[in-house]
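K.L.:
sequence and predicted structure below; questions after.
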Amino acid sequence: MTTPNELRLLPWSGPGDKPCYLSSDDPEGYMSRLADSIEAIQLGTASELLEEASEALDNEDTSHDQMRCLVGELTGALRDVHRVATSRGHLRTTSDPRGSAY
């Protein structure tokens, strides 16, 4: 079984927006694969929103309300990407035999 510092931060939150963690020795297990799949979706969504934001900035006809909505979506996507980066950075640190991710 994994030790407490090897828990994987999952790409979703629990009640009260608290972080959820996975304790598993099997990176090919159901929950690990589910987390990988959700992370891929989140990263894909962020990429699409980035492209949409670039287009909106280039379009002089983009309304204030459209930009406000886009900023809200980008905020959520950035939160997701930050969680993925935190999780992957932590996993990399705990799996690196030298004890450093960089």
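P.N.:
Structure received. Residues are numbered from 1 along each chain as shown.
K.L.:
only C-alpha atoms for contact and neighbour calcs from this point on.
P.N.:
OK.
K.L.:
now do the strands in the protein.
P.N.:
Remark: strands assigned in the chain by DSSP state E are 8-13, 19-22.
K.L.:
what's around Ser100, how many residues?
P.N.:
If you count neighbours by other Cα atoms under 10 Å, Ser100 ends up with 11.
K.L.:
report how many residues lie close to the residue nearest to it when sequence neighbours are not counted.
P.N.:
The shortest distance from Ser100 to any non-neighbouring residue, by Cα to Cα, 6 or more residues apart in numbering, is to Thr93 (5.5 Å). Around Thr93 there are 16 other residues, counting by other Cα under 10 Å.
K.L.:
one more to weigh against that first structure:
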Amino acid sequence: MSLTNQVRLLPWAGPEGKPCYLAGDGTGYLSRLADNMESAQLGLAGELVQEAQHTLDGRQWTPGELHLLAVQLTEALTNVHRIAVSRGARLPAPAYDDLDTLDDLETEDEERDSRRPVPLD
């Protein structure tokens, strides 16, 4: 698929919760809007992780607080997952088309690792 007809999973869902896609080269208004929304979603997810750590470290929470935290973390994780899927789908294909090349590289790594000395404690 060339850059001019690439399809992008957008960081929001449609009216019935279905995924939304954008076809284009990634330079238009909606692409910039999606980039900004992804950035905001990732920032909010990071802040929520810090808040969750703070809440759990305090060890003094109510069941309602834990429920709200679980709801918010689930929403943030859903957004981050959608962003990861969208960005992963837009990554270029690997430089090598031959899976044997990948197998050869993995075999070399395994052989090198097997020759390393094991520390004795």
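P.N.:
Ah, there it is. This is a predicted model, so every value here is computed, not measured.
K.L.:
the residue nearest to Ser100 of structure 1 against Gly99, yeah?
P.N.:
Yes - contact criterion Cα atoms under 8 Å: Thr93 of structure 1 and Gly99 qualify, at 6.1 Å.
K.L.:
Thr86 of structure 1 versus Thr94 of structure 1, what's the distance?
P.N.:
Using Cα to Cα, to the nearest Å, Thr94 of structure 1 is found at 12 Å from Thr86 of structure 1.
K.L.:
now Ala53 of structure 1
P.N.:
Ala53 of structure 1 is 24 Å from Thr86 of structure 1, where distance means Cα to Cα.
K.L.:
and if you look at Ser24 of structure 1?
P.N.:
18 Å.
K.L.:
ok, now how distant is the closest residue to Asp25 of structure 2 other than its chain neighbours from Ala23 of structure 2?
P.N.:
In space, and not counting its chain neighbours, Asp25 of structure 2 is closest to Thr4: 4.6 Å by Cα to Cα, 6+ apart. For Thr4 of structure 2, the distance to Ala23 of structure 2 equals 8 Å [Cα to Cα].
K.L.:
between those two, which has more neighbouring residues?
P.N.:
Ranked by neighbour count (other Cα under 10 Å), Thr4 of structure 2 and Ala23 place Ala23 first, with 13 against 10.
K.L.:
and that one, what does it touch?
P.N.:
With contact set as Cα atoms under 8 Å, 6 or more residues apart in numbering, Ala23 of structure 2 has these partners: Asn5, Gln6, Val7, Arg8.
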